[in-house]
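Enquirer: I would like the atomic coordinates for the input below:
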Amino acid sequence: MEMADLCAAAVNSKERKVLATVLCVDGHAYRKEGASMLLGEQGSIWGSISPGCLESDLLAWAEMVLRSGKIQRVPYDMRPEDDLSWGENIGCGGLLHIVLEPVTGTLEQVMHEMHIRFLESERVMLTRRYKWDSGTVEYELGAAADVQKNSPWPEVYSRAYEPKPRLIIVGAGEDAVPVCRLAAGAGFRVTVADWRKALLTAERFPGAELVCGFPAELFALLHIRSGDYVLLMSHQFQREKEFLALLQGTACAYLGIMGSRDRTARLTEELALPAALYSPVGLAIGADGPEEIAVSIAAELIAVRRGKQLGLPKGGARYERSRISARGRTQLADGL
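Expert: Below you'll find the predicted structure:
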């Protein structure tokens, strides 16, 4: 889970909670500096900062934090290898400095405000000013403050949190169901749009925003932004042609079109579309069937999000993503 998910949980769950954040990591760790999770008073857990080896112990600490109302520093030294320490026996090998903060008062209000901003696709900067002696902390949303990089327990800690990228799936057919599920699991906020109302149900697309309308209506309702990922998989040529025509001049992080290169060439002919156009969608892994194709699409979305070069591992054939030009031409290159 990312901070956007944790803020949503803080808003939607009535259970009293504690926010755990990794302030500093020395050596190897499952999650890096800045990773956070929520711990509930009833044993609920949102997110993780370890592969499961620290959470039960952190829950015990969280109970104390909720009783005292004070922040708590909790170091975990997992570098020694003897049986009497955390050590390598639990699969990690670093020194983690974790702070636990009760989600009450100001922090509760801050996470609520962050939740609203994340829904608006805003990037949020949160600065904490720790008063370790008194066990309190001040929170500020806005500009970053100077951070003490040389201290595992800094008095001032600033971090930027990104909203979850939105994936807009145009087309609610059966093959969209596994794409929605995998993309949501990979950290995307999924919207499914279609003109066929009967296909847009919460049972088929749990957790997704559902938008119904014909292309012009969808385009007006979706308010596509530069950070959005758009995937066309309705298999209805004329509707997708209409939607792509409306998309001209709109920037987005990813535009994927399901179907053959020839079909995409006909769809995009004479259109000035975003540069980040991927077709056929999905990494070239030899996928067959809806589930495997969904895996290839999810992998491609992750690679684009992380800024990774798409292709096969070194030593195999390298597939360069075909780019569809404004006049519908395609380019495909194979190499070693």
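Enquirer: From here on, just use CA atoms for contacts and neighbour counts.
Expert: Fine.
Enquirer: contacts for stretch 139-152?
Expert: 23-24, 97, 106-107, 110, 124-129, 154-159 (C-alpha atoms under 8 Å, 6 or more residues apart in numbering).
Enquirer: Narrow those to those in strands?
Expert: 23-24, 97, 124-129, 156-159 (DSSP state E).
Enquirer: Out of those, which end up buried?
Expert: 23-24, 97, 124-129, 156-158 (16 or more other C-alpha atoms under 10 Å).
Enquirer: How far does whichever strand or helix holds residue 255 sit from its chain's centre?
Expert: Using DSSP states H and E, residue 255 sits within strand 254-257. Taking C-alpha atoms, centre = their mean, to the nearest Å, one finds strand 254-257 lying 18 Å from the centre of the chain it belongs to.
Enquirer: To compare with the earlier structure, here is another sequence to fold:
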Amino acid sequence: MLELASALLDRLARGRRAAVITVTRVARSAPRGLGASMAVTDKGEVVGSISGGCVEGDAVVLAHAVLADGVARTATFGFDDRTAHAAGLACGGRVDVIAYEVRASDPVAMRALERAADARAATAGIVLEGADRGRIVASRDLGPASSAAFDAAALLAETRVVGRPAVLAVSSAPRPRLILAGATEHAAALCRVGAAAGFAVTVVDPWELLVTRERFPDADDLVVALPHEHLARLPESAVDARTAVCVLTHDARLDVPAIRQALALPIGFVGALGARATVARRAELLRAEGVSDADLARLHAPLGLDLGGSAPEETAVAILAEILAARHGGTGAPLRERTGPLHRDRPAAEAACAAPPRNTAVTRGS
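Expert: Okay, the predicted model is just below:
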């Protein structure tokens, strides 16, 4: 639902009625995952997708039924390999959905949609069963156990089913941040692929000549400053467990203080380019500045997965691959070498990239 925030607010502001269809369960394989949504208005407008275009026709019929009487409905698309293929679901996949009306008069729904549209953290719950099926709720509307599970899902900005009666907790968060220390050619390539992958990219370097919009057209922020000073000035609200910092300067005068400051922040990924000899020499300098072995163990260096390439663009893909593997609990191995489900359990994956608490031993602005 929240992924459609801007479109829904626009339609509701113009007096439209809208029904939303949201995926509540995925079995085996499906084109889109839990929480994927599409909306249908009383004027026949369709926004979004729940399957990449294969079951949308049936979903539209379901939405019109909801708009006709205001009663939420559930449905299942795909059952076995044969019928799932006919419905456009791969490998015998099945998706359960709920269709419900989103009303402009609902303060809980509107607050969540407005926050999501403004790129602020937003959460909402969709009741899946019982007399309140289809109702949009906030954490405070649930019992203690369900409320705690709901809040945990919101903290990780994930979608999951919680409590009894079952509630689908959906969350929206600002884009994860990727901070690049050093305006190098590798940074320019990583900025491009990072932005394409959905990161809000910041490039920071003390040389104003290098930090230009021409070199970094996809960056959200360009900062002329010493990297460690910029990191020290960041408020806690600006970083979280999804934030990644990549130090790309190849200059110990810049990268050592930048790494030290990055390791002191409550972020999920800190990496630095460098040959093995550089990595070893840098580690000794960091230890001399008081960085613990436990913190050094968090440092991804040399940075990137072994993909075999060496060009800046190839290196950027290898770096982004390692960031995503760390964030989602991936191994970096070819999928053909794995057995079992292709998609990992989300809570376990998030735990693999959990950020430590802020290290108060490092003074801001140092």
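Enquirer: average offset between the strand holding residue 255 of structure 1 and structure 2?
Expert: With mean C-alpha distance after the TM-score superposition for structure 1, strand 254-257 of structure 1 departs from structure 2 by a mean of 0.9 Å once superposed.
Enquirer: contacting residues for the residue nearest to residue 226 of structure 1 when sequence neighbours are not counted?
Expert: In space, and not counting its chain neighbours, residue 226 of structure 1 is closest to residue 252: 4.1 Å by C-alpha to C-alpha, 6 or more residues apart in numbering. Contacts for residue 252 of structure 1 were tallied using C-alpha under 8 Å, 6+ apart; they are 224-230, 274, 276.
Enquirer: What's the ChimeraX line that selects buried ones from those residues?
Expert: A single ChimeraX command selects the buried members of the contacts of residue 252 of structure 1 (16+ other C-alpha under 10 Å):
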select :224,227,228,229,230,274
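Enquirer: And residue 27 of structure 1, how close does it get to residue 80 of structure 1?
Expert: From residue 27 of structure 1 over to residue 80 of structure 1 the distance is 12 Å, taken as C-alpha to C-alpha, to the nearest Å.
Enquirer: Now do the shared contacts for those two.
Expert: With C-alpha under 8 Å, 6+ apart as the test, residue 27 of structure 1 and residue 80 both reach residue 93.
Enquirer: Narrow the contacts of residue 252 of structure 1 to those in strands?
Expert: 229-230.
Enquirer: from the contacts of residue 252 of structure 1, which single one is nearest residue 258 of structure 1?
Expert: residue 230 (11.1 Å; C-alpha to C-alpha).
Enquirer: Aligned against structure 2, show me the partner of the closest one.
Expert: Residue 230 of structure 1 maps onto residue 245 in structure 2 when the alignment is built from TM-score structural alignment.
Enquirer: Just confirm its match contacts residue 182, I think it does.
Expert: No - counting by C-alpha atoms under 8 Å, residue 245 of structure 2 stays clear of residue 182, with 10.9 Å between them.
Enquirer: what helix or strand does residue 100 of structure 2 sit in?
Expert: strand 94-102.
Enquirer: now the angle from that strand to strand 122-127?
Expert: Put simply, strand 94-102 of structure 2 runs at 110 degrees to strand 122-127, going by axes from the mean of the first three to the mean of the last three C-alpha atoms, to 10 degrees.
Enquirer: quick one: strand 94-102 of structure 2 to structure 1 mean distance?
Expert: Looks like 2.8 Å for strand 94-102 of structure 2 (mean C-alpha distance after the TM-score superposition for structure 1).
Enquirer: show me the residues around residue 184 of structure 1 that make contact.
Expert: Contacts of residue 184 of structure 1 by C-alpha under 8 Å, 6+ apart are residue 190.
Enquirer: what's the distance between it and residue 41 of structure 1?
Expert: Taken as C-alpha to C-alpha, the span from residue 184 of structure 1 to residue 41 of structure 1 is 27 Å.
Enquirer: just residue 111 of structure 1 next, same as before
Expert: Taking C-alpha to C-alpha, one finds residue 111 of structure 1 at 18 Å from residue 41 of structure 1.
Enquirer: Compare these two (neighbour count), which wins?
Expert: residue 111 (22 against 16; other C-alpha atoms under 10 Å).
Enquirer: residue in structure 1 matching residue 276 of structure 2?
Expert: Looks like residue 276 of structure 2 aligns to residue 261 there (TM-score structural alignment).
Enquirer: Can you tell me the closest non-neighbouring residue to whatever residue of structure 2 lines up with residue 284 of structure 1?
Expert: Aligned against structure 2 by TM-score structural alignment, residue 284 of structure 1 finds its counterpart in residue 306. Nearest non-adjacent residue to residue 306 of structure 2, counting by C-alpha to C-alpha, 6+ apart: residue 318, 6.8 Å away.
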